[in-house]
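K.L.:
coords please:
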Amino acid sequence: MIRKLKSGEYRLYSRKKDPRTNKRKNLGTFDSLDAAKKHERDVQYFKRH
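P.N.:
Next comes the predicted model:
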């Protein structure tokens, strides 16, 4: 899940909520939406390989 921050950056959050904290994990902050999308694809790849 990618959200735009007030600062204009994009933050990548985990798809599922953490059961202990009931929040999503921060998986990185990026300057552009394209960079965030690329990292999300990388994360999904490594989850399965």
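K.L.:
alpha carbons only for contacts and neighbour counts from here, please
P.N.:
Fine.
K.L.:
how close does residue 22 get to residue 7?
P.N.:
25 Å (C-alpha to C-alpha, to the nearest Å).
K.L.:
please enumerate the strands of this protein.
P.N.:
Secondary structure of the chain by DSSP state E: the strands cover 2-4, 10-17, 24-30.
K.L.:
one more, for comparison:
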Amino acid sequence: MIRKLTSGKYRLYSRKRDPRTGRRRNLGTFSSRAAAERHERAVQYFKHH
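P.N.:
Here you go, the predicted model:
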């Protein structure tokens, strides 16, 4: 899940919520949405391989 921050950057969050905190895990902050999408694909690849 990618969200735009007030600073104009994009942050990648995990899809599932953390059961302890109820918030989503921060998986990195990127200057462009394209970079965040590339990293999201890499994360999904490593989750399934």
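K.L.:
ok, back up a step: the strands of the first structure into CSV, with extra columns for mean neighbour count?
P.N.:
Shown next, in CSV, are the strands of the first structure (neighbours: other C-alpha atoms under 10 Å):
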stretch, mean neighbour count
strand 2-4, 16
strand 10-17, 16
strand 24-30, 15
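K.L.:
next, format those as a markdown table and append distance to residue 38 of the first structure.
P.N.:
Output for these, formatted as a markdown table (distance: least, C-alpha to C-alpha, whole Å):
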| stretch | distance to residue 38 of the first structure |
| --- | --- |
| strand 2-4 | 11 |
| strand 10-17 | 10 |
| strand 24-30 | 10 |
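K.L.:
now residue 11 of the second structure. Nearest residue, chain neighbours left out?
P.N.:
For residue 11 of the second structure, ignoring the flanking residues on the chain, the nearest one in space by C-alpha to C-alpha, 6 or more residues apart in numbering is residue 29 at 4.3 Å.
K.L.:
for that neighbour, give me its contacts.
P.N.:
By C-alpha atoms under 8 Å, 6 or more residues apart in numbering, residue 29 of the second structure lies in contact with 9, 10, 11, 12, 36.
K.L.:
that's all I had, so thanks and see you.
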